[in-house]
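> Next comes the sequence, and after it the predicted model I'd like to discuss.
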Amino acid sequence: MSVPASSRRLILLVDDDTLLLDYIATVLRHAGYDTVGASSAADALQRIAEREGAPQEPGFALALLDITMPGMSGLDLARRLKDHTEVPFMFLSSVDDAETARQAASHGAVGFVVKPVDASRLLPAFEAGLARADEIRQLRSTEANLNAALAAGRETSLAVGLLMARYRTDRITAFEVLRDHARASRRKINEVAEQLVAAEELLNSLHGAFTARLRGK
């Protein structure tokens, strides 16, 4: 069954080997992805700039970069993508060793594919990298929403802190639980946070009253 064009993810393929570029594009298209090819790092940056200048067009969900290319290498291109764009990337390499994998990870790659490329190895590695890219994208979105919510409301900040302390969890998890509860009850997150803070204050007050009474006995 074909994937509707409106829901197909767009992948940027960067390699100076045009035959390999065509092969990978064919494999990914058959798997339900759209692709844009670039034969150099400069060409890739141009493709990204064109997409950024056309907001109505879908952006790249992932870039697959050959490490060894004439001119700007895949590693140098990765630095540019990491510093100046939101495009996640993974690497293609003809070298399969620990040092190359370490360099890929240190540059922020979400995956690594070793040449020669065949469909049976490419697709699992590619889809794992894309899943990792989506996780990072979601984490950034949640972090941005959390910072906005904390800046907008004192109660939300206090409520997140209370949940962190009570359930010994991290800030993002506490915020996500609070947000999901607010959505499920069709209420604003700040309203739920106010109720939680009020309940905590009441419990603290009752705790003080019980303590005073016990001491008086």
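It's in.
> going forward, measure contacts between C-alpha atoms and count neighbours the same way
Fine.
> just checking, what packs against the top helix by length along the chain?
Using DSSP state H, we find that the single longest helix of the chain is helix 119-152. Applying 3 or more CA pairs under 8 Å, 6 or more residues apart in numbering; DSSP states H and E, we find helix 119-152 packed against strand 112-114, helix 154-167, helix 171-184.
> Just after the last one, pick out the following helix or strand.
For helix 171-184, the following helix or strand on the C-terminal side (DSSP states H and E) is helix 189-216.
> what's the angle from that next one to helix 119-152?
Here the directions of helix 189-216 and helix 119-152 differ by 70 degrees (axes from the mean of the first three to the mean of the last three CA atoms, to 10 degrees).
> right, so of the helices and strands packed on helix 119-152, which gets closest to A212?
helix 154-167 (23.7 Å; CA to CA).
> re earlier: quick one, the longest helix of the chain and helix 154-167 angle?
Using the same axes, to 10 degrees: helix 119-152 against helix 154-167 is 120 degrees.
> Flag every buried residue along helix 119-152.
122-123, 125-126, 129-130, 132-134, 137, 142-143, 145-146, 149-150 (16 or more other CA atoms under 10 Å).
> and the two most separated of those residues?
L122 and L150 (41.8 Å).
> any idea how far A148 is from A128?
30 Å (CA to CA, to the nearest Å).
> got the buried residues for stretch 100-118?
Buried, per 16+ other CA under 10 Å, within stretch 100-118: 100-101, 104, 107, 109-114, 117.
> another one to put next to it:
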Amino acid sequence: MPLRVVIAEDEAIIRMDLRETLQEEGYEVVGETGRGDAVVDLVRETKPDLAILDIKMPGADGLVAARTINAEKLCGVLMLTAFSQREVVEEARDAGALAFLVKPFQKSDLIPAIEVAMGRFRELTTLTGEVDALGEQLESRKVIDRAKGTLIDEAGLSENDAFAFIQKTAMSERTRMREVADRILDGSLRPPTD
């Protein structure tokens, strides 16, 4: 699968050169615009792997678009600009740019910048997934602990017995311990009384 790219550049000649260069290198250009206020919708519609954004564009600048694309984790962002001042680079980084190119640039600069942006985007996506999984595990652990507390208070079980009841019920029903804990907390599941 070729890398799918959206280009947002207000200078038509640069946009055309970018498209041709990307296509020559085997990338698929799935959308282009010259307006900063149109690029976010274009990215949402086309679902590219990478958005190449000029910083200065009519409608909204590339930094605004980059912030939105980054916040929604839509794709990787490579910023283009004619300005190389440190403040501009820092603004682009803070907006979520994963790589940065100063115009005019060479084809030999563009491809490595794309690869850097995509590598960083993959790393961020992986880290976000790991953080989400850890957050879910922590939340499950809290629910299971509350369910154990309920069993200790209401059924008079020890902590080990409460945990064993949750675990055995989950295994026998082939479900997650979190689901068993949820049923204990909503009152629909209690251990049998002797």
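Arrived safely, thanks for sending. Every value quoted in this text rests on a predicted model; they were computed, and no experiment measured them.
> one step back: including distance to L21 of the first structure, could the buried residues of stretch 100-118 of the first structure go into CSV?
Output for those, formatted as CSV (distance: CA to CA, whole Å):
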residue, distance to L21 of the first structure
T100, 21
A101, 22
A104, 20
H107, 22
A109, 19
V110, 20
G111, 18
F112, 16
V113, 14
V114, 14
V117, 10
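> Any idea which residue is closest to the centre of the second structure?
By CA atoms, centre = their mean, the second structure has its centre lying nearest to K73, at 3.6 Å.
> what kind of secondary structure is it in?
Following DSSP: H, G, I helix; E, B strand; the rest coil, K73 of the second structure is assigned to coil.
> hey, where'd the strands end up in the second structure?
For the second structure, strands defined by DSSP state E occupy the ranges 4-8, 28-33, 50-54, 76-81, 99-102.
> Contact partners for the residue mapped onto R140 of the first structure from the second structure?
Using TM-score structural alignment, the partner of R140 of the first structure in the second structure is T128. Neighbouring residues of T128 of the second structure by CA atoms under 8 Å, 6 or more residues apart in numbering: there are none.
> Please report how far T128 of the second structure lies from G149 of the second structure.
Applying CA to CA to T128 of the second structure and G149 of the second structure gives a distance of 32 Å.
> and what of D109 of the second structure?
Taking CA to CA, one finds D109 of the second structure at 60 Å from G149 of the second structure.
> For F121 of the second structure, see how far away the residue nearest to the centre of the second structure is.
K73 of the second structure is 9 Å from F121 of the second structure, by CA to CA.
> same deal with D182 of the second structure?
36 Å.
> Equivalent analysis for I111 of the second structure, please.
For I111 of the second structure, the distance to F121 of the second structure - CA to CA - is 15 Å.
> got it, and R19 of the second structure?
21 Å.
> Kindly report the same for A133 of the second structure.
18 Å.
> Quick one: residues contacting G34 of the second structure.
8-12, 57-58.
> do the same with A66 of the second structure
53, 77, 92, 95-97.
> And for G108 of the first structure?
78, 82, 89.
> Return the member of the residues you listed nearest to A193 of the first structure.
K82 (35.6 Å).
> Show me what that closest one aligns to in the second structure.
Checking TM-score structural alignment: K82 of the first structure goes with N70.
> pretty sure that match contacts A95?
Yes: N70 of the second structure is within contact range of A95, at 7.4 Å (criterion: CA atoms under 8 Å).
> anything in contact with each of these two?
Between them, N70 of the second structure and A95 share no contacting residue, judged by CA under 8 Å, 6+ apart.
> now, which of the buried residues of stretch 100-118 of the first structure sits nearest A31 of the first structure?
Nearest to A31 of the first structure among these is V117, at 15.3 Å by CA to CA.
> Okay, the closest one and D66 of the first structure: tell me how far apart.
V117 of the first structure is 12 Å from D66 of the first structure, by CA to CA.
> before we move on, the earlier item: number of nearby residues for the match of K82 of the first structure?
19 (other CA atoms under 10 Å).
> Which residue, other than its chain neighbours, is closest to it?
Among residues not flanking N70 of the second structure along the chain, G96 sits closest, at 5.4 Å (CA to CA, 6 or more residues apart in numbering).
> Then R179 of the first structure?
Using CA to CA, 6+ apart, the closest residue to R179 of the first structure is I189 (5.8 Å).
> Verify the stated contact: the one you found with V177.
No: between I189 of the first structure and V177 there is no contact under CA under 8 Å: 10.4 Å.
> quick one: which of these two has more around it?
I189 (21 against 13).
> so who does that one touch?
156, 178-179, 182-183 are the contacts of I189 of the first structure under CA under 8 Å, 6+ apart.
> Mind doing that once more with 10 Å?
149, 153, 155-156, 159, 175, 178-183 (CA atoms under 10 Å, 6 or more residues apart in numbering).
> Out of those residues, the closest to R9 of the first structure would be?
Among the contacts of I189 of the first structure, and counting by CA to CA, the member closest to R9 of the first structure is D180, at 27.1 Å.
> How many residues are close by the closest one?
With other CA under 10 Å as criterion, D180 of the first structure counts 12.
> swap in M90 of the first structure?
26.
> Confirm for me that it is in contact with L122.
No: contact between M90 of the first structure and L122 fails when scored by CA atoms under 10 Å: they sit 11.6 Å apart.
> Done for today, thanks.
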